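Colleague: sequence isn't available, so here's the structure alone:
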């Protein structure tokens, strides 16, 4: 199938042409082609964010060519064949054509080659083994990558088990690409291979696993991919606690946030989510958000009144309250009117600062000491319960100092 990319500004930009000119000066015409995601996405009419270039030049020669042309060259991974050129503030990752010599399921020992078919044969899926030159002409060494991309098929290059055993992360990449590009049922041969090789996931680092998982959950609609993961045992291998039921299905309709979707796969259990974050080596920010949302779950409901909602936002933070509410909406299939009301309140209300402090109590005659903190906490509890009144603060403090004095009405 002869296909040419049309109307791609990045193909004709001065920055791109400068990189290709540098490489072709050293390696001759057709020594470099775009490869992978940029070609696939352009073919499908989707946004292109990253630019990977394959070249017949060996890494040191590519690095020298970029420098000689006056462009910034970064030795990203010379030993593995990769350098990065920066042109017009845009990075281009340039990798020498390779073939695998040995693999152990996590990383490969490679040899450089000038054979485009050998390079394509070591890639994961046929829709990713697509190359394009500066004219937009697409090269499809497997003969089926273009058809797969256009039809929404994610199919391994060659034998699926062989590809997976080269790098077990390809199991997760299969489901990730299916989430983003798959249309019909997942490829049967791939599903069988993923099921048979699922134990190999245990050999992967937590960081690689969590990165792929979050990319999958960031897809516009990851539900079918997650269901396929459950069917092959992959989901249970990664997240033994996961429940990809109707609540998760609804949650994916309510939010595109991958962190919240991850939370939706798990029981509402702060300790369990801490353990998950530790196991997957998630960032502290993601861990704290997961835990805060779980802890907020007992304090909020989709049908709570505005006063209760403001108190929850003040004590727990808007993000935690919103996360807990979205999960509960998914679980309870709540009234959309309540959803709209609370969403507007949470986004539009700024929690006030506590209007009194230790100096106010000292001014009323309280000597500094442990009673200061106790009384301020008591004031705060009453102030929150009365929905954050803006006046009467001194009278409330006097009532706390002298129980015989009645506090002002809330």
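Modeller: Nice, I can see it. If you're wondering where the values come from, they're calculated on a predicted model, not measured in any experiment. Residues are numbered from 1 along each chain as shown.
Colleague: please count neighbours and contacts with C-alpha atoms only from this point.
Modeller: OK.
Colleague: assign the nearest residue to residue 343 once chain neighbours are set aside to helix, strand or coil.
Modeller: Closest residue to residue 343 apart from its sequence neighbours, by Cα to Cα, 6 or more residues apart in numbering: residue 322 at 7.6 Å. Three-state call for residue 322 (DSSP: H, G, I helix; E, B strand; the rest coil): helix.
Colleague: now the helices: where do they sit in the stretch 301-410 of the chain?
Modeller: Using DSSP state H, counting those that start in this stretch, the helices of the stretch 301-410 of the chain run over 306-316, 318-332, 336-348, 358-363, 370-385, 393-401.
Colleague: ranking these by burial, who's on top?
Modeller: The highest mean neighbour count among the helices of the stretch 301-410 of the chain, using mean count of other Cα atoms under 10 Å, belongs to helix 318-332: a mean of 21.
Colleague: wait, doesn't residue 194 sit right on residue 171?
Modeller: Yes. In terms of Cα atoms under 8 Å, residue 194 counts as a neighbour of residue 171; the distance is 5.8 Å.
Colleague: now the common contact residues for the two.
Modeller: Residues touching both residue 194 and residue 171 (Cα atoms under 8 Å, 6 or more residues apart in numbering): residue 164.
Colleague: export the helices of the stretch 301-410 of the chain to CSV and tack on distance to residue 91?
Modeller: Formatted as CSV, those follow (distance: least, Cα to Cα, whole Å):
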stretch, distance to residue 91
helix 306-316, 41
helix 318-332, 34
helix 336-348, 37
helix 358-363, 55
helix 370-385, 52
helix 393-401, 58
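Colleague: let's bring in a second one:
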């Protein structure tokens, strides 16, 4: 309900921006992903707009209304209008003059159809006005209804314009369950070597987007069979259907890294893993989560399957990324290692209790400690509080009175 309300606000606000542009004599429509998602009945996360106004004209119109306008990509025709509920990219209609497989030189235009022609897939090449009329120049709605994924126009030409579209195809295949035909896949395989021109950051971003999707079995299998995965990540090993299904239960914020760890399960040397994270240009958080997965993979294979061992492992993982053990790893590994499921379930219950206690407020106020034990602010008070918090998290006591009694018994053992 909250996401729906937010989307309604964004939509109404975006419609107001369209109307404002129209009132100044320009044509303006919603563009790309938000149109696709509305057709599919999904809630768009944002709204991009396309218009006949030039970037400087867009800036003038909205600054006169005392709205913030950010020149996020002004050389390519894009500015961002910041309103009350969201930020909206407004892009001037364009057509390509030349491309080199990574970047395009564009000129501004006045044709929505020409602008659609330079987009990647037919599902992303549709426009919609503020009255709900959809402008579909390349059968995008038909392809969506048939769950087909088509490039706009000639597939080879679209790929040569930006070789990253090869990986975007696999990501959209997984996310929207729309499949490319044999001719499209043949074009992708023929031109896959062009990915060597693409920066590692952009490749990793697309790969993470693919791994976040729910059912990735077919697109991931095709990445391996076409040898594209070998080009972009030589150390990767295929995922089984069971591994894909198990990892689909992981929270989306952790899912991609968990799957990445299984793809890279043969990389067990910490130094090799460090080098690989650097090569893939992973974020620090992604790096730490991948380290946690690596610890898990080795532990499952090497240590006796006891609850104590799993809980010790949980402590290591939580030191790396909060909640990752409980919400990321346990759901996946309980499916991947059914022989350990009963022990893992016990570990989950224990860890859920620990998480609750970690986030629960301490029922003893600092003033209680200072008054009862005559301690003044300083290192001594800090050490006492740390020990008290630790004992509370370990369930040594639960109420204020129990905590004060516990502290009275142990305070002489606490050093600064």
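Modeller: Cool, the structure landed. Note that the structure is a prediction, hence the values are computed from the model and not measured.
Colleague: TM-score of the superposed pair?
Modeller: The TM-score (TM-score structural alignment, normalised by the length of the first structure) is 0.77; 348 aligned residues with a Cα RMSD of 2.9 Å.
Colleague: which one of the helices of the stretch 301-410 of the first structure lies nearest to residue 132 of the first structure?
Modeller: With Cα to Cα as the criterion, residue 132 of the first structure lies closest to helix 318-332 of these, at 42.9 Å.
Colleague: what segments of the stretch 201-350 of the second structure are strands?
Modeller: Applying DSSP state E, counting those that start in this stretch to the stretch 201-350 of the second structure gives no strands.
Colleague: quick one: the helices in the stretch 101-250 of the second structure, in order.
Modeller: 112-117, 140-145, 155-161, 165-176, 182-191, 200-211, 217-225, 228-232, 241-247.
Colleague: for those helices, give me a markdown table that also has mean neighbour count.
Modeller: Listed next are the helices of the stretch 101-250 of the second structure as a markdown table, based on neighbours: other Cα atoms under 10 Å:
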| stretch | mean neighbour count |
| --- | --- |
| helix 112-117 | 20 |
| helix 140-145 | 18 |
| helix 155-161 | 18 |
| helix 165-176 | 22 |
| helix 182-191 | 15 |
| helix 200-211 | 18 |
| helix 217-225 | 17 |
| helix 228-232 | 17 |
| helix 241-247 | 18 |
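Colleague: so what's the corresponding residue of the first structure for residue 237 of the second structure closest to, chain neighbours aside?
Modeller: Structural alignment (TM-score structural alignment) places residue 237 of the second structure against residue 243 in the first structure. Counting by Cα to Cα, 6+ apart, residue 265 is the residue found nearest to residue 243 of the first structure once chain neighbours are left out, at 5.4 Å.
Colleague: roughly how far does that neighbour sit from residue 91 of the first structure?
Modeller: Using Cα to Cα, to the nearest Å, residue 265 of the first structure is found at 36 Å from residue 91 of the first structure.
Colleague: the first structure: which residue goes with residue 168 of the second structure?
Modeller: So, by TM-score structural alignment, residue 168 of the second structure is matched to residue 173.
Colleague: contacting residues around that match?
Modeller: residue 212.
Colleague: contact partners for the match of residue 237 of the second structure?
Modeller: Per Cα under 8 Å, 6+ apart, neighbours of residue 243 of the first structure: 265, 266, 267.
Colleague: swap in 10 Å and give it another go.
Modeller: 230, 235, 236, 264, 265, 266, 267 (Cα atoms under 10 Å, 6 or more residues apart in numbering).
Colleague: before we move on, what about residue 22 of the second structure?
Modeller: Residues 16, 28, 29, 51, 52, 53 are the ones in contact with residue 22 of the second structure under the rule Cα under 10 Å, 6+ apart.
Colleague: now restrict those to buried residues only.
Modeller: 28, 29, 51, 52, 53 (16 or more other Cα atoms under 10 Å).
Colleague: so the last one lies in a strand, does it not?
Modeller: No. Judged by three-state DSSP, residue 53 of the second structure forms no part of a strand; its state is coil.
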